[in-house]
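J.: What shape does this take:
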Amino acid sequence: MELGLKGRRALVTGSTAGIGLATARTLAREGARVTVNGRTSERVQSTVDALRAELPGSAVDGIAADLSTASGCDELLLRVPEVDVLVNNVGIFEPKPFEQIPDADWLRFFETNVLSGVRLSRHYVGGMRSRDWGRIVFVSSESALQIPTEMIHYGMTKTAQLAIARGLAETLVGTGVTVNSVLPGPTASEGVGGFVAKMAADRGVDAGTVEKEFFASARPSSVIQRFATPDEVAAMIAYVCSAQASATTGAALRVDGGVLRSIA
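T.: Sure, this is the predicted structure:
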């Protein structure tokens, strides 16, 4: 399917690994001019170089900025004042018992996972509205609807993203700008892969065994009974960024492997 993204300027936050990197790669493959973002110059440049090598002729650049702070967002916005496609992907997670989560952690998670997307969307939406075309995507999680008891602060931020995306979509009635959320389920991102590998090493078993046990005990409702790949999630994100998704807005689209027991 032709996604109609050739020449569109796209920014994918938190895109040096995992879902963000897979999304940047997919958009670049579709002909978009993609800006990669990460916290360190070395990691960003390495990602840009790898994508250019993999996709000769692609238009990929990068900006190192810590989007967990207002100053980091401002730095990025100065260098990339306009985009057609914004994928708010940057995020952090950390399992921690509720009674051990201090105020500082609640604020850190909210700043990174929620306010980064708010700040960037607030800046870019005006230009999208004036051009009557734009795509804003919040990469949320199934944890937005099924709050994980081991990281309630993370689940809270993912739910907040859904509210922001839906509310913002409703401010754009009658325009060519869409705003959607994508809800991945358990995904084999860099962080998850490292966590699984460490658990496997600590127990002297292979990663496949840990994955099987995880779905048996922690996510038994999963239909696919495996981690999704970042590319599988990126395919959904790329679609809602496309010209073909012009009638999809204000939606929360699941790529969760069926883990949520719901028909809607």
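J.: alpha carbons only for contacts and neighbour counts from here, please
T.: Fine.
J.: Flag every buried residue along stretch 39-56.
T.: Burial within stretch 39-56, assessed by neighbour count using 16 or more other CA atoms under 10 Å, is assigned to 39, 43-45, 47-48, 51-52.
J.: List the contacts of it.
T.: Contact with stretch 39-56 is made by 14, 16, 25, 28-29, 36-38, 58-67, as judged by CA atoms under 8 Å, 6 or more residues apart in numbering.
J.: ok, now stretch 15-28?
T.: Around stretch 15-28, the neighbours that count as contacts under CA under 8 Å, 6+ apart are 5, 10, 12-14, 33-38, 43-44, 47, 51, 55, 58-60, 89-90, 188-190, 230-231, 233-235, 237-238.
J.: ok, which stretches of the stretch 151-264 of the chain are helices?
T.: Counting by DSSP state H, counting those that start in this stretch, one finds helices in the stretch 151-264 of the chain at the ranges 152-170, 190-203, 207-217, 230-241.
J.: Buried residues, the last one. List them.
T.: Translated: helix 230-241. Neighbour counts over helix 230-241 (16+ other CA under 10 Å) mark 230-231, 233-241 as buried.
J.: thinking again about what came up before, so which of the helices of the stretch 151-264 of the chain comes closest to residue 255?
T.: Nearest to residue 255, of all those, is helix 230-241, at 6.2 Å by CA to CA.
J.: any idea of the angle the closest one forms with helix 190-203?
T.: 160 degrees (axes from the mean of the first three to the mean of the last three CA atoms, to 10 degrees).
J.: Which strands or helices does helix 230-241 pack on?
T.: Counting by 3 or more CA pairs under 8 Å, 6 or more residues apart in numbering; DSSP states H and E, the packing neighbours recorded for helix 230-241 are helix 18-29, strand 134-139, strand 177-184, strand 252-255.
J.: Please give the structure of this sequence too, so both can be compared:
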Amino acid sequence: MEIRLDGKTALVSASTGGIGFAIAKGLAECGAKVILNGRSEQSTERAKQALLAELPDAKLETVAADLSDAQGCQTLIDSVSDVDILVNNAGIYGPLDFFETDDQTWENYWQTNVMSGVRLSKALVKSMQDKGWGRVVFISSESSRNIPSDMVHYGVTKTAQLALSRGLAKRLAGSGVTVNSVLPGPTLSDGFRAMVDEEVKRSGKSVEQVAKEFIAANRPSSVIQRAATVEEVANMVVYVCSQQSAATSGASLRVDGGVVDDIA
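T.: Okay, here's the model as predicted:
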């Protein structure tokens, strides 16, 4: 199966590193024009140059906008005209005890993880409807179904993304626009690498080994018993952005290594 996205324009939010960058690269490799987004001009330009170093013929644009509030989302919306693919990847996470999580923290997570996707979808999906073709993907998490006790605030927002994705898919039924969620599990992203950096330095172990030990201790239900790579997550996203995935909509697609312990 060869996936081609020539003539399509894709917007990937928060795509200057980690999973978002890998998704942007995967879409560009398939011929799509990709709009990169990050919080600053420096980060977006750095991501663009990194992609061009690997894919000299890639068609890339950049928009700097912080999607943690309505104003930042509007900045991004005003900077793009017509997209065929929207990947809602913007998100924040971090451990914090439920009883120490104040209202402002809840609000910050809600605005970034949920409302950024709401705002971008409201603004950009109607043109997909008019064309009769489009792809919307929400990057959720296995934490949406396997709520971490030390990140309840995060898990709640990721579960909300599943409801948002399913509801929007039903709203767009029969339009030619599909909407899906992708649920990564523990992944060797920039954020995860930063989280285990001290342990890597202290132990002298590789990031991969520290990740494997983290999963054994904290996600013992993992079937693959290792962290996924960002490319493995991106592969699923590229597929659901393709013409080949036309019969898949309203789905929650797990790339969690089997962490969620059920057969659904």
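J.: on that earlier part again, looking at the buried residues of stretch 39-56 of structure 1, spot the one nearest residue 141 of structure 1.
T.: Using CA to CA, the buried residues of stretch 39-56 of structure 1 come closest to residue 141 of structure 1 at residue 39, 21.9 Å.
J.: mind checking what that closest one lines up with in structure 2?
T.: Mapped onto structure 2 by TM-score structural alignment, residue 39 of structure 1 lines up with residue 39.
J.: In a markdown table, list the helices of the stretch 151-264 of structure 1 along with distance to residue 112 of structure 1.
T.: A markdown table is the format used below for the helices of the stretch 151-264 of structure 1 (distance: least, CA to CA, whole Å):
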| stretch | distance to residue 112 of structure 1 |
| --- | --- |
| helix 152-170 | 9 |
| helix 190-203 | 16 |
| helix 207-217 | 27 |
| helix 230-241 | 20 |
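J.: Nearest approach to residue 257 of structure 1 belongs to which of these?
T.: Of all the helices of the stretch 151-264 of structure 1, helix 230-241 comes closest under CA to CA, at 10.1 Å.
J.: Next, find the distance separating residue 11 of structure 2 from residue 136 of structure 2.
T.: From residue 11 of structure 2 across to residue 136 of structure 2, the span is 10 Å (CA to CA, to the nearest Å).
J.: Find residues that contact each of the two.
T.: Joint contacts of residue 11 of structure 2 and residue 136 (CA under 8 Å, 6+ apart) are 85-87.
J.: So which of the residues you listed are in helices?
T.: Using DSSP state H, no member of those falls in helices.
J.: Just these: which are in strands?
T.: Those of these mapping onto strands are 85-87, per DSSP state E.
J.: May I see the buried residues of stretch 39-56 of structure 1 arranged in CSV, with distance to residue 226 of structure 1 as well?
T.: Listed next are those as CSV, based on distance: CA to CA, whole Å:
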residue, distance to residue 226 of structure 1
39, 30
43, 28
44, 29
45, 32
47, 27
48, 30
51, 27
52, 31
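J.: re the thing from before, would JSON lines of the ones in strands among the shared contacts of residue 11 and residue 136 of structure 2 with distance to residue 123 of structure 2 be doable?
T.: Shown next, in JSON lines, are those (distance: CA to CA, whole Å):
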{"residue": "85", "distance to residue 123 of structure 2": "13"}
{"residue": "86", "distance to residue 123 of structure 2": "11"}
{"residue": "87", "distance to residue 123 of structure 2": "13"}
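J.: out of the helices of the stretch 151-264 of structure 1, nearest to residue 144 of structure 1?
T.: Each of those has some distance to residue 144 of structure 1 by CA to CA; the shortest is helix 152-170, at 4.2 Å.
J.: For the closest one, name the packing helices and strands.
T.: Contacts defined by 3+ CA pairs under 8 Å, 6+ apart place helix 152-170 of structure 1 against helix 103-110, strand 134-139, strand 177-184.
J.: and the ones you listed as JSON lines, adding mean neighbour count and distance to residue 157 of structure 1?
T.: JSON lines is the format used below for those (neighbours: other CA atoms under 10 Å; distance: least, CA to CA, whole Å):
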{"stretch": "helix 103-110", "mean neighbour count": "15", "distance to residue 157 of structure 1": "6"}
{"stretch": "strand 134-139", "mean neighbour count": "28", "distance to residue 157 of structure 1": "11"}
{"stretch": "strand 177-184", "mean neighbour count": "27", "distance to residue 157 of structure 1": "13"}
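J.: Would you convert these into JSON lines that also reports distance to residue 246 of structure 1?
T.: Listed next are these as JSON lines, based on distance: least, CA to CA, whole Å:
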{"stretch": "helix 103-110", "distance to residue 246 of structure 1": "30"}
{"stretch": "strand 134-139", "distance to residue 246 of structure 1": "9"}
{"stretch": "strand 177-184", "distance to residue 246 of structure 1": "7"}
